[in-house]
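Student: Sequence and predicted model, in that order:
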Amino acid sequence: MTFSGGKPKPGRGTRPAAPATVDGGSRYELRRPVPVKGVSEQFHIAGRVKDLGKTVQFSWPGVYFEGRFRGTGLGVVLDCAAADYDVQVDGVTVVTLVMPGDTTHWINGLREGEHTVRVVKRNDTPGGTSTFGGFVAASGGAVLSKPAPRDRRIEFIGDSITVGYGNVSGTRDCNPEQVKRNTNADLSHGALTARQLDADYQLNGLSGLGMVRNVAGIVPDITYRTYYDRALLNVDDDVWQNPGTWHPQIVVVNLGSNDFTDLTPGEPWTPVSLAAAYRTAYGEFLGTLRTRYGADTILVAVGFDRNAEHVRQVVEACNDGGDSGVHYWFLDQSGLDFLGCDGHTSAHDDRVIADRLATFLRSLAGW
């Protein structure tokens, strides 16, 4: 539940001196395709991006790009020295790109024919901005029209548990570098839940931040709510411009694990004042979501660990105030091993949580 803030570091990554075989016929090449106008027309996306025409920029974890192409190879155009990415062809991960820098990564040796491709950002990098430049087909092939969006949409709002912090590590003992390499938002419980329900999704998660207080009282001048409206997390006053395609039927909020970590000397809170401020802010945040997405959107507030009773009270107050579309869901810890980095939920735990949460959301939405 840690947070690394700050501004992005300069630099565009280091390219290899010559094409280098990586695995399965994949390689990096120095040449770059000529950018096309309206590159976002190549791919489907549900996550928050800033569309610059020839490229898109993004910061949140789990942002994914889905496309279609014909031929035996495909280039993936990225400029990111901060995050890791899985590239999936026809539903199978063919390569993981670790902080790829400014490059076109080629996937070659595929069978001739039509294929699907999916590129997904694995980890949270709030201090950096990532750039995606779309796809380029190998000689003789073509990038095809993008896949249609899914009819169902879920937005997940939360902290490190939502991100999938260190979930594939297999151990609680991780240094910062191991946390980065072993965080896989595509295997987080939110991503798995959405796939079970055949839904597009956003993972708007930030490790270490809370509703009114952050883990161990760090950076007290900001909270999760400081960043929620942004597309680019490290750009002050940035506001995500919804292209009009994102209207979730369900929003799941899981914030509070960091708020209720042990108080440290010198903090202005008492247990009573913290709880009261948390409940007030949580209710206001749900009100903001209700105004933004309308009466038809189901809001789910997750009770987890020390925040559970406070969240339940917030939901009860919303219901008493006439909003029956707000629901409480208790994240049951039974059967979880917490073998992710620093005692976070593991990939096993994420599967268990997803099974339970998908069942609950299905009952609410009738999916």
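Tutor: Nice, I can see it. Numbering: from 1, shown residues only.
Student: all contacts plus neighbour counts: C-alpha atoms, from now on.
Tutor: Will do.
Student: Now for residue 246: which residues touch it?
Tutor: Going by Cα atoms under 8 Å, 6 or more residues apart in numbering, residue 246 touches 46, 153.
Student: Which secondary structure state does it sit in?
Tutor: Going by DSSP: H, G, I helix; E, B strand; the rest coil, the secondary structure assigned to residue 246 is coil.
Student: can you check residue 145 too?
Tutor: Secondary structure, three-state DSSP: residue 145 is coil.
Student: Next: residue 103.
Tutor: Classification of residue 103 using three-state DSSP returns strand.
Student: Pretty sure it sits against residue 75.
Tutor: No: with contact defined as Cα atoms under 8 Å, residue 103 does not count as touching residue 75 (9.4 Å).
Student: would you list every one of the helices in the stretch 201-350 of the chain?
Tutor: 224-227, 271-293, 308-320, 347-365 (DSSP state H, counting those that start in this stretch).
Student: Residue 62 is nearest to which of the ones you listed?
Tutor: Using Cα to Cα as the measure, helix 347-365 is the one of the helices of the stretch 201-350 of the chain that comes nearest residue 62, at 14.5 Å.
Student: Touching the closest one from outside, list them.
Tutor: With Cα under 8 Å, 6+ apart, helix 347-365 has contacts from 164, 167-168, 187-190, 192-194, 196-197, 249, 298, 331, 335-338, 340, 367.
Student: cool, stretch 200-209 as well?
Tutor: Contacts of stretch 200-209 with the rest of the structure, by Cα under 8 Å, 6+ apart, involve 1-3, 46-48, 60-63, 124, 126, 149-163, 165, 185, 190-191, 194, 214-215, 223-224, 228, 258-259.
Student: Which of those residues are buried? Put it as a PyMOL command.
Tutor: A single PyMOL command selects the buried members of the contacts of stretch 200-209 (16 or more other Cα atoms under 10 Å):
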select buried, resi 1+2+3+46+47+48+60+61+62+63+124+126+152+153+154+155+156+157+158+159+160+161+162+163+165+185+190+191+194+214+215+223+224+228+258+259
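Student: alright, now check it against this:
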Amino acid sequence: MFSGSGATTPDTLPATVLQPFGRTVVNSQQQLELIGSAVHFGFSFEGKECQVYASVPNAEQHNYLQYELDGVYQKRIRIDGSSKEPVVIAAPTPGKHMVWIYKATEAHTGPIALAKVAGRKVRALEKPAAPVIEFIGNSITCGAAADPSEVPCNSGQYHDQHNAYMAYGPRVARALSVNFLVSGVSGIGMYRNWNSNGPTMPEVYERVDFQERTTQRWNFATYAPAVVSIALGTNDFSNGDGKKARLPFDSAHFVDRYVQFVELVKLKYPKAQIALLSSAMINGKNRNTLQNCLTVVKQKTDTAHPTDKPVAVHFFQPMQARGCGGHPNVEDHAILAAELTPFFRKLLPVQ
């Protein structure tokens, strides 16, 4: 594996020269570790192909990237931990091309380490200046279990069906021509998780990879989102696996923790517009309960911050999700994004 250290040559970009957007770290080998869902970086090259030197720290594991070529989405790319070969990105014609590469999986899947990009006249690209939306959430926000096109549902590993690029948040951002961050963890909740009492999002949000054991904190000064979207609650309502003891949903506890978390987000981003989303996967009585809870969270937050922008709330239309394990699939995410795009358009500053 190449180390990415050393001087830049006209045909090589060390990973440290790339301009990533999202949660990343530079490791001791001077490799750029892609951490968060849909964290992305861009570069241009000339000719008909380029090479991306990417690896997975554990030789027995695998992970996924996905990419756009000249503004058109292409496919997911499996990165095997045992592979020593670079990823080759081929263009149909010669000339100058632009590539944007995204991490398809969430932080808990583990990082993908980049050493360098090689190609003729390869140059790093920066994201165009635009407002930023941060999408905080769970597996839905990550695009988990959404894409069984290569590995069918109920087979392979959990992250084999992840497709962060096609999740509702990145879709909304592309529709509105804004930048985005995805801060999501499958199974996570506000006061309890899918099948456990924690660690919940308020407990791991400040950790660079959303994992309790990680001591490294994320530098929130890196970005200043215009809007922070919070979509949590699905897992708080879950009955879990049906084996582990699970108390009934506690509305008061949920609201208290939610209000505290909004305070944490406002502390990190004092000027951001806060937006609360319900869950497309919760229906019936629980749907009404969640909506009532979010209304109370808004009321409490607005009362505590009378001079701030009022909290915005969006209640999803009911959906019968068609992805793996009852999650939205890629087509469902398109529906969610179409529903959300007008909502977020109203919240963004006039460009």
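Tutor: Sure thing, it's come through. Treat the numbers as computed from the prediction; the structure is a model and nothing was measured.
Student: Reformat the helices of the stretch 201-350 of structure 1 as a markdown table; add distance to residue 130 of structure 1.
Tutor: Shown next, in a markdown table, are the helices of the stretch 201-350 of structure 1 (distance: least, Cα to Cα, whole Å):
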| stretch | distance to residue 130 of structure 1 |
| --- | --- |
| helix 224-227 | 17 |
| helix 271-293 | 27 |
| helix 308-320 | 34 |
| helix 347-365 | 25 |
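Student: And these: which comes nearest residue 55 of structure 1?
Tutor: Residue 55 of structure 1 lies closest, by Cα to Cα, to one member of the helices of the stretch 201-350 of structure 1: helix 224-227, at 22.5 Å.
Student: Structure 2: matching residues for that closest one?
Tutor: The counterpart of helix 224-227 of structure 1 in structure 2, counting by TM-score structural alignment, spans residues 201-204.
Student: list the buried ones in the matching stretch?
Tutor: Buried positions in stretch 201-204 of structure 2, judged by neighbour count with 16+ other Cα under 10 Å: 201-202, 204.
Student: of these, closest to residue 230 of structure 2?
Tutor: Nearest to residue 230 of structure 2 among the buried residues of stretch 201-204 of structure 2, counting by Cα to Cα, is residue 201 at 10.5 Å.
Student: isn't that closest one right next to residue 207, touching?
Tutor: No: between residue 201 of structure 2 and residue 207 there is no contact under Cα under 8 Å: 10.0 Å.
Student: who touches both of these two?
Tutor: Contacts common to residue 201 of structure 2 and residue 207, judged by Cα under 8 Å, 6+ apart, are absent.
Student: which position in structure 1 aligns with residue 79 of structure 2?
Tutor: Alignment note: residue 79 of structure 2 maps to residue 99 in structure 1; criterion TM-score structural alignment.
Student: what's its match in contact with, if anything?
Tutor: 13, 80-85.
Student: Next, see which of those are matched by contacts in structure 2.
Tutor: Contacts from the contacts of residue 99 of structure 1 that recur in structure 2, judged by both residues aligned by TM-score structural alignment, their matches' Cα atoms under 8 Å, are 80, 82-85.
Student: With neighbour count and distance to residue 92 of structure 1 added, can I get these in a markdown table?
Tutor: Shown next, in a markdown table, are those (neighbours: other Cα atoms under 10 Å; distance: Cα to Cα, whole Å):
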| residue | neighbour count | distance to residue 92 of structure 1 |
| --- | --- | --- |
| 80 | 23 | 22 |
| 82 | 23 | 24 |
| 83 | 24 | 20 |
| 84 | 24 | 17 |
| 85 | 24 | 13 |
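Student: Which ones among those residues lie within strands?
Tutor: Of those, the ones assigned to strands by DSSP state E are 80, 84-85.
Student: Now these in CSV, please, with extra columns for distance to residue 316 of structure 1.
Tutor: Shown next, in CSV, are those (distance: Cα to Cα, whole Å):
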residue, distance to residue 316 of structure 1
80, 44
84, 40
85, 40
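Student: between the residues you listed, which is nearest residue 234 of structure 1?
Tutor: residue 80 (14.3 Å).
Student: Surely the closest one is in contact with residue 127?
Tutor: No: with contact defined as Cα under 8 Å, residue 80 of structure 1 and residue 127 do not form a contacting pair (12.0 Å).
Student: Around the nearest residue in space to residue 132 of structure 1 that is not next to it in sequence, how many other residues sit close by?
Tutor: Spatial nearest neighbour of residue 132 of structure 1, excluding adjacent residues (Cα to Cα, 6 or more residues apart in numbering): residue 78 at 4.7 Å. Close neighbours of residue 78 of structure 1, defined as other Cα atoms under 10 Å, add up to 23.
Student: Next, residue 78 of structure 1: secondary structure please.
Tutor: Following three-state DSSP, we place residue 78 of structure 1 in the strand state.
Student: mind listing what the counterpart of it in structure 2 touches?
Tutor: If you follow residue 78 of structure 1 across to structure 2 using TM-score structural alignment, you land on residue 54. By Cα under 8 Å, 6+ apart, the contact set of residue 54 of structure 2 is 79, 86-87, 112-116.
Student: Among these, which are located in strands?
Tutor: Going by DSSP E, the strands hold 79, 87, 112-116 from those.
Student: Show residues contacting stretch 275-289 of structure 1.
Tutor: Contacts for stretch 275-289 of structure 1 (Cα under 8 Å, 6+ apart): 211-212, 259, 299, 310-311, 313-315, 318.
Student: Tell me the most packed of the residues you listed, by neighbour count.
Tutor: residue 315 leads the contacts of stretch 275-289 of structure 1 on contacts (other Cα under 10 Å) with 27 neighbours.
Student: And residue 239 of structure 2? What does it align with in structure 1?
Tutor: Going residue by residue (TM-score structural alignment), residue 239 of structure 2 aligns to residue 262.
Student: So what does residue 207 of structure 1 match up with in structure 2?
Tutor: In structure 2, residue 207 of structure 1 lands on residue 186 (TM-score structural alignment).
Student: For that match, grab the count of nearby residues.
Tutor: By the criterion of other Cα under 10 Å, residue 186 of structure 2 has 22 neighbours.
Student: go on, residue 320 of structure 1?
Tutor: So residue 320 of structure 1, with other Cα under 10 Å, has 10 neighbours.
Student: now do residue 147 of structure 2
Tutor: By other Cα under 10 Å, the residues close to residue 147 of structure 2 number 23.
Student: hang on, the earlier thing: can you redo the contacts of residue 99 of structure 1 as CSV with distance to residue 344 of structure 1?
Tutor: Conversion of these to CSV gives the following (distance: Cα to Cα, whole Å):
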residue, distance to residue 344 of structure 1
13, 30
80, 26
81, 25
82, 22
83, 20
84, 20
85, 21
